[in-house]
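Engineer: mind looking at a prediction? Sequence and model below.
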Amino acid sequence: MNTANNNAEQGSKNNNPRKKALTLTAVAVLIALGAYGAYQALVASKVETTDNAYVQANVVQITPQVGGTVRAIHADDTDFVKAGQPLISLDPADAKVAYEQAQAQLAQTVREVRALYAGQSTLKAQITQREAEVARLQSELVRVQDDVKRRQPLLASGAIGREELEHAQAQVKAAQSALAAAQAAQVAARDQLATSQVQTDGTTLKEHPQVQRAGARLRETWLALQRAELPAPVDGWVARRSVQLGQRVNAGTPLMAVVGLKQAWVDANFKESQLAKLRIGQTAILVADVYGDKQEYHGRVAGLSAGTGAAFALLPAQNATGNWIKVVQRVPVRIELDAKELAEHPLRVGLSMEVKVDVQKQDGPALAAATSSRSLAQTAVFEQQEQRADEEVQRIIRANSGNGSGVLKS
């Protein structure tokens, strides 16, 4: 009997630690579930997070607009360049010869058009001279015709001989022929003036089509000569230089790139199940692996892509054929970064980021509205070349127009 009681007491002692362990485990699980529920309600439901995010920036390819041989390289990888700074120089010999030929052609054309205008004054003077000659010959014809009329009655009375009358009649025929020739010359002069005026009506020396055509050719060769120098279109850092001295390059060949890191942004690839609460304008906190958790970046959602990354792949998935396994898709979301923080802690293209977007604010659109007509990006580097080309054309026209104004005096 005592043995049975001892066994019961021993079993009760053995169960107590087990019950305590199970109780503690149950309490821990309940606490964990409560903590998880509280986290979901207070934090997770207000933030969408992803570590599938990478830094992006404008990578401007430097490509020549004309072909040529590389004679100088002015910037290398990692160098910072300003907009307009020379990067590469091509041999300009061929372009220079073509430009000098175009210069001479424009000067010659301006002088030819000047001669065309000046020839019209000569033609007008010739027409006036022809008119005077016609008037004189008409008077001469009237005179000799009157002589014939006076001599005809005298022939019957024998006062003059037939030979004298025939001589007077011959003078009439000669005067008629001379008058016809003068009238024909007058018509020819007028036609020649009309033909010349067709080429100049409604235009000036500067606006004449022949001068405009020669000017366009000069602009073309001037631009080709200037394009032997490849400037940086934007501020940025040089990357991927592949060009070498002496290399023969064709128009459009990539030679190097200029990366605008000052305008970098982040493309955060969120799962499709996370998009429901994402809106344009929401704030975000970002952390870069290169700096660690000690440096936070602040940004805002600038826009959501119109499709998933797989939809724009070179070979998009064809889910309508064969066996199918669902794969959660991701949509790129652009995050704009604070410019001051970006300047203080520069990033590089392709660096990975961790992004947390505060989704409590739900008044923003899910898709961007119509944008304004402003340019996303532009450079004035090439506009300066066009302006200088126009100035060169006007200089040559003035130098060859006679009065320095490009418009002939009447």
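Structural biologist: Alright, I've got the coordinates. Numbers count the residues shown, from 1 in each chain.
Engineer: for the rest of this, base every contact and every neighbour count on C-alpha atoms.
Structural biologist: Noted.
Engineer: was I right to think I335 contacts A268?
Structural biologist: Yes: contact criterion C-alpha atoms under 8 Å: I335 and A268 qualify, at 7.2 Å.
Engineer: same drill for the two, tell me which one is more crowded.
Structural biologist: Applying other C-alpha atoms under 10 Å to I335 and A268 shows that I335 carries more neighbours, namely 30 against 26.
Engineer: element containing the more buried one?
Structural biologist: Using DSSP states H and E, I335 sits in strand 330-337.
Engineer: next SSE downstream of the longest helix along the chain?
Structural biologist: For the chain, the helix with the greatest residue count under DSSP state H is helix 93-157. Using DSSP H and E, the helix or strand that follows helix 93-157 in sequence is helix 162-198.
Engineer: show me how far stretch 218-229 is from its chain's centre.
Structural biologist: Distance of stretch 218-229 from the chain centroid (C-alpha atoms, centre = their mean, to the nearest Å) equals 16 Å.
Engineer: same question, stretch 194-214
Structural biologist: On the basis of C-alpha atoms, centre = their mean, stretch 194-214 is displaced by 31 Å from the centre of the chain it belongs to.
Engineer: who are the packing partners of the helix or strand where I88 lies?
Structural biologist: Here I88, judged by DSSP H and E, is contained in strand 86-90. Other elements packing on strand 86-90 under the criterion 3 or more C-alpha pairs under 8 Å, 6 or more residues apart in numbering; DSSP states H and E are strand 68-73, strand 229-231.
Engineer: and the comparison structure, right after this:
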Amino acid sequence: MADNTTTTPNASAQAAQPTKRNGKRTLMLSLLVAAVAVGSAGAYFYHESYGRFYEETDDAYVDGNLIQLTPQTAGTVISITADNGDFVEQGQTLVEFDPADTEVALQSSEANLAKAVRQVRGLYSDVDNYKAQLEARKVDVQQAQADYQRRQKLAKGGAISQEELAHARDALSAAERAVTSAKQKLDSALALVDDTHIASHPEVMAAAASLRQAYLNHARSTLVAPVSGYIAQRTVQVGSRVQAGAPLLAVVPLDDVWIDANFKETQLKDMRIGQPVEIHADLYGSDVRYRGTVESLGVGTGSAFSLLPAQNASGNWIKIVQRLPVRIRLQSDNLDKHPLRIGLSTTVTVDLHDQDGPVLAEKAQTKPRYATDVYQHQLSEADALIAQLIHDNGPVAEQVGMTH
């Protein structure tokens, strides 16, 4: 009996242990289910109240204009005033060529224009000369006609011979032929200058065009910065003989950069032009925030415009989610303190609340997006030089300026 009383409590304890373990397991499972339910509810609530109104990607990079400086004429480099990383102002001289060849060509063109002006002045003088000759021949005709008529009357009375009358008639015919010849010469001279003045004469205009080109070639032997920015990709060296169109260096205006964000095609359903964007650059971290707006949605995926686009109709095909480039225009509020560089990685978040904007641009651009006026003065200076040469070599009555 003693053995039975000692084993019964042990058996009860052993039977209670699985019950406790099962209870703990049930409690843990219940807590896990509750946590999953709460997490799912929280995720659903987050998605419905916040998440579905924002799309984010870290496949986004800073992009901007890379303005290549290329010469329009060939030349030998004698001076370089900027190097990689230097800041340059619009219109600042960057590269200079040896100006000897272009100076000689310019002087030759100036001489040719002066010569053309003086030759055209001679044409106008010829016209005046032929007009005077024509008037003189007309006077000769009148005199010869008067002599002939007087001799006709004398011949009828027998006062002069028929031979003398014939001589008077021949003189009248010769005078009339001289008038015809003088008129033809005047018409030929007028054909060269009719409806023109010195500045608009074809000979002068051709010489002026040659001078304008020579002046531009000489001016272009000095290369200036088309915009303000920072120098990059300098390859030109002093002493190099470069040809027209060869890239020498690039100017990057960092105050006019944008973000190219590559979103998955599944993220673009509610994305519209004009929606606000928040950007964080990896360079500065999450403490620095940039603001911007969606400027355009790409018209094709990156693979569609690749050098070797995929041919899905051949071979085995595996569906891959495509990405579409989205351009984001940055606001300049933070660029001064925290400048961005081309190629930096960024994280972009687009606010999708406002969906009134278009998916694609609906209006054509009527104004140039980018422009420079640093080359305009070159042509005006050439025109001023042409006008001065015409003034110096032409008569006072023909002092008119050239217009391009």
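Structural biologist: On my side now, so go ahead. The model shown is predicted, which means the values in this text are computed figures rather than measured ones.
Engineer: hang on, the earlier thing: got the angle for the longest helix of structure 1 vs helix 162-198?
Structural biologist: Per axes from the mean of the first three to the mean of the last three C-alpha atoms, to 10 degrees, the angle that helix 93-157 of structure 1 makes with helix 162-198 is 160 degrees.
Engineer: now do helix 93-157 of structure 1: which elements does it pack against?
Structural biologist: helix 162-198, helix 209-226, helix 381-400.
Engineer: got the buried residues for the second one?
Structural biologist: Right, helix 209-226 of structure 1. Buried residues in helix 209-226 of structure 1, counting neighbours by 16 or more other C-alpha atoms under 10 Å, are found at 210-212, 214-226.
Engineer: now swap in stretch 318-332 of structure 2 and tell me
Structural biologist: R323, L324, P325, V326, R327, I328, R329, L330.
Engineer: excluding chain neighbours, what is closest to the fourth one?
Structural biologist: Spelled out, that is V326 of structure 2. Distances taken as C-alpha to C-alpha, 6 or more residues apart in numbering put L297 closest to V326 of structure 2, at 4.7 Å, once the chain neighbours are dropped.
Engineer: what sits against the one you found?
Structural biologist: L297 of structure 2 makes contact with R272, I273, L324, P325, V326, R327, V359, L360, according to C-alpha atoms under 8 Å, 6 or more residues apart in numbering.
Engineer: the third one maps to what in structure 1?
Structural biologist: Think L324 of structure 2. In structure 1, the residue matched to L324 of structure 2 (TM-score structural alignment) is V331.
Engineer: need the nearest residue in space to its match, chain neighbours excluded.
Structural biologist: The shortest distance from V331 of structure 1 to any non-neighbouring residue, by C-alpha to C-alpha, 6+ apart, is to T308 (4.4 Å).
Engineer: is it fair to say the one you found lies in a strand?
Structural biologist: No: counting by DSSP: H, G, I helix; E, B strand; the rest coil, T308 of structure 1 is not found in a strand; it is coil.
Engineer: picking up where we left off before, mean per-residue distance, the strand holding I88 of structure 1 to structure 2?
Structural biologist: Compared with structure 2 after fitting, strand 86-90 of structure 1 deviates on average by 0.9 Å (mean C-alpha distance after the TM-score superposition for structure 1).
Engineer: would you check the span in structure 2 matched by that strand?
Structural biologist: Mapped onto structure 2 using TM-score structural alignment, strand 86-90 of structure 1 covers residues 93-97.
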